[in-house]
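Enquirer: Fold the following, please.
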Amino acid sequence: MVTASDSPYDLPIYPRLYRASKHDSVLFVSTFHELKHWYSDWKISEVILDSALDAFPIYEMLEHYDVSAIIDLNPRRSKQFQHKQMDINLKGVPVCPIGREMIHWGLNQKTYRRKWRCPAVCGKWECPNPCSDSDYGRTFYTATKDNPRLSAIIDLNPRRSKQFQHKQMDINLKGVPVCPIGREMIHWGLNQKTYRRKWRCPAVCGKWECPNPCSDSDYGRTFYTATKDNPRLFPRIKRDSKEWRKRYSLRTGVERCIKRQKVDYRLEDSRGRSSRHWNIRTYIIGMCQHADAWIKEAKKNNFVATNPIIQSFLSL
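Expert: Here you go, the predicted structure:
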């Protein structure tokens, strides 16, 4: 079931029935392409999915169609990894050599490339093992194209997720770089064109002394992450941010839509056995949901008395 996440009435826009033996990730790919085929004039800007669809090919497919994906990470298949000799945690944040998350220092909106800086320099504390001699500190970049999985609004699957490395920097499940001492780097801006984020040293930004500084620079170590590098770890909307949680909360609309069909319209009480029967009932119920929304909207705008079509609906 595909629903409009920004609809106040949780309206269905593309009901599709499949056999229960097929996996959700496979069904989504076919449904998405059907939707693009039948409604080619629609501009789909964002897709919100749960962790069952936390698959790298889905991120790549959505990135190909310039769709922002909000997918929860699946912890069973997520782990910290390395990207360009930098450890990246499950938050998509580069981790410095002492295990601290780097500081986000901006995003390129065109390329979705993020800049990350040394946490020690940004926090103004002394790192015991500096990565750079620069006063600015070490800098790192991440891009959505490098790993689309961290770029979408899709909940990560915890069974397949863990902290990993990106450009020799540890990245946690939030897509935040982690410095060598285990502290998350500080987000220091986003390039709105490239979706490239900048991360800075937490010690420098927080004005505290790092026991093992990565850089001798006063500015601290800097790191960049871009959506193109890894769409799963480095989403266009920063994973676990306030905006990301706000967007992902809209996914509950599809649950309310299905509940309305099954319970309010008594779809689950049907005794049909053929797929034709279920398809017909599902589509008729979807039409009724839209009709209900029209009537509610007309009543809200005092449009009922002047519109004969709505009056005919109310007389049924």
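
Enquirer: going forward, measure contacts between C-alpha atoms and count neighbours the same way
Expert: Noted.

Enquirer: Determine the set of other helices and strands touching the helix or strand containing H37.
Expert: Using DSSP states H and E, H37 falls within helix 24-38. Counting contacts by 3 or more Cα pairs under 8 Å, 6 or more residues apart in numbering; DSSP states H and E, helix 24-38 packs against no other helix or strand.

Enquirer: Now the very next helix or strand once past it: buried residues?
Expert: The helix or strand immediately downstream of helix 24-38 is strand 46-48, counting by DSSP H and E. Using 16 or more other Cα atoms under 10 Å as the test for burial, strand 46-48 gives 47-48.

Enquirer: I'd like the next helix or strand past strand 46-48.
Expert: Using DSSP H and E, the helix or strand that follows strand 46-48 towards the C-terminus is helix 56-64.

Enquirer: now S312, what's its secondary structure?
Expert: On the three-state scheme (DSSP: H, G, I helix; E, B strand; the rest coil), S312 is labelled helix.

Enquirer: count of residues packed around it?
Expert: When neighbours are defined as other Cα atoms under 10 Å, S312 has 9 of them.

Enquirer: Next, work out how far apart it and I285 are.
Expert: Distance, S312 to I285, using Cα to Cα, to the nearest Å: 18 Å.

Enquirer: got it, and E34?
Expert: 21 Å.

Enquirer: quick one more, to check against the first:
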Amino acid sequence: MYDSKTLIPSLKEFFNLHPIFSYRYFLGDAGFDSFDNYKYLFSKLGIIPIIPINPRNSKNLPQPTFNSDGIPTCPRDPSLKMSYDGIVREKGRATRIKWLCPMSKKVRLNGKTTYILQCDNPCTSSKCGRIFYTTLDIDFRKNTFFPRNSKKWSKLYEKRPIIEKSISLLKSSIAVDSFKLINTRSIKADVFLGAITQHIGLIITAKLGTFEHPLSLKKLLA
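Expert: Here you go, the predicted model:
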């Protein structure tokens, strides 16, 4: 477990046990260098963090850009999309999306998860390549839970036309797909009458045991 991840839960437990204790400064090594730790120490506890910069977290590193789908790209080559590596949920930290260097692969070796980097011009000294996080609650529009146009995204999104078609058929069957009225009370009456008609059709369908065309009275009575 990394120091950057254990600090917040450790401090929460400490101050629950010792609520009258107060401190002005927190002195930690570079292992505690993370945005969430700074925010928690200063904003929640009023403690000034004294933590050296971790070179791996340095903003001096070339920053990924984003393509039209909101997916971060390689800092060296914007044509290479970073790989979606799941959602990171940790107690006391913001929910984040983890992105992996496009030239790095996540593999299992000897029962352990490790990364293999195959890049001739890496932008970081990390052996696993560049890892980048986007925080969901900073920009929900850009930082989508699933990457746009990913397999998961496409599988879910392809259901949209089916839903729209179902809604269209439902509106058509009760004749509310194109109104010729402008009076809202008349429109409301039409919707109610159409719904009643549809229910009658479904009752007849159930009685006759014919379920092929439950929304079409013409085909039902033919």
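
Enquirer: Fetch the TM-score of the aligned pair.
Expert: After superposition, the two chains reach a TM-score (TM-score structural alignment, normalised by the length of structure 2) of 0.48; 142 aligned residues with a Cα RMSD of 4.2 Å.

Enquirer: the more surrounded of E34 and I285 of structure 1?
Expert: Remark: of E34 of structure 1 and I285, I285 carries more neighbours, 20 against 14, as counted by other Cα under 10 Å.

Enquirer: Give me the helices and strands touching the strand or helix carrying the more buried one, please.
Expert: I285 of structure 1 belongs to helix 275-300 when assigned by DSSP H and E. When contacts are defined as 3+ Cα pairs under 8 Å, 6+ apart, helix 275-300 of structure 1 packs onto no helix or strand at all.

Enquirer: one more time with 10 Å
Expert: strand 12-14, helix 308-314 (3 or more Cα pairs under 10 Å, 6 or more residues apart in numbering; DSSP states H and E).

Enquirer: For those, give me TSV that also has distance to R200 of structure 1.
Expert: Supplementary listing: these in TSV, determined by distance: least, Cα to Cα, whole Å:
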stretch	distance to R200 of structure 1
strand 12-14	43
helix 308-314	58
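
Enquirer: Deepest in the core, which of these is it.
Expert: Of all those, strand 12-14 has the most neighbours on average by mean count of other Cα atoms under 10 Å, namely a mean of 17.

Enquirer: Can you show me the helices along the stretch 151-300 of structure 1?
Expert: Ranges of helices in the stretch 151-300 of structure 1, per DSSP state H, counting those that start in this stretch, are 202-206, 242-248, 252-259, 275-300.

Enquirer: Let me know the secondary structure of K39 of structure 2.
Expert: Per three-state DSSP, K39 of structure 2 ends up helix.

Enquirer: Can you report how many residues neighbour it?
Expert: Counted with other Cα under 10 Å, K39 of structure 2 comes out at 15.

Enquirer: My guess is it contacts L7. True?
Expert: No. Between K39 of structure 2 and L7 there is no contact under Cα atoms under 10 Å: 12.0 Å.

Enquirer: Now the common contact residues for the two.
Expert: Shared contacts of K39 of structure 2 and L7, defined by Cα atoms under 10 Å, 6 or more residues apart in numbering, are absent.

Enquirer: For the helix holding H37 of structure 1, which residues meet the burial criterion?
Expert: In helix 24-38 of structure 1, counting by 16+ other Cα under 10 Å, buried: 25, 28-29, 31, 35.

Enquirer: wait, which of those residues is closest to V47 of structure 1?
Expert: Lowest distance from V47 of structure 1 to those (Cα to Cα) belongs to F28, with 10.9 Å.

Enquirer: Packing partners of the helix or strand A189 of structure 2 falls within?
Expert: Here A189 of structure 2, judged by DSSP H and E, is contained in helix 184-208. For helix 184-208 of structure 2, the packing partners by 3+ Cα pairs under 10 Å, 6+ apart come out as helix 160-173, helix 217-221.

Enquirer: can I get those in CSV with distance to F14 of structure 2 and mean neighbour count?
Expert: Putting those into CSV (distance: least, Cα to Cα, whole Å; neighbours: other Cα atoms under 10 Å) gives the following:
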stretch, distance to F14 of structure 2, mean neighbour count
helix 160-173, 49, 13
helix 217-221, 70, 12
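
Enquirer: Take those helices and lay them out in a markdown table including distance to D3 of structure 2.
Expert: Below are those laid out as a markdown table (distance: least, Cα to Cα, whole Å):
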| stretch | distance to D3 of structure 2 |
| --- | --- |
| helix 160-173 | 44 |
| helix 217-221 | 68 |
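
Enquirer: Kindly calculate the angle that the helix holding I285 of structure 1 makes with helix 252-259.
Expert: Counting by axes from the mean of the first three to the mean of the last three Cα atoms, to 10 degrees, helix 275-300 of structure 1 lies at 120 degrees to helix 252-259.

Enquirer: tell me which residues of helix 275-300 of structure 1 are tucked away?
Expert: So, applying 16+ other Cα under 10 Å, buried residues of helix 275-300 of structure 1: 278, 281-282, 285-286, 289-290, 293-295, 298.
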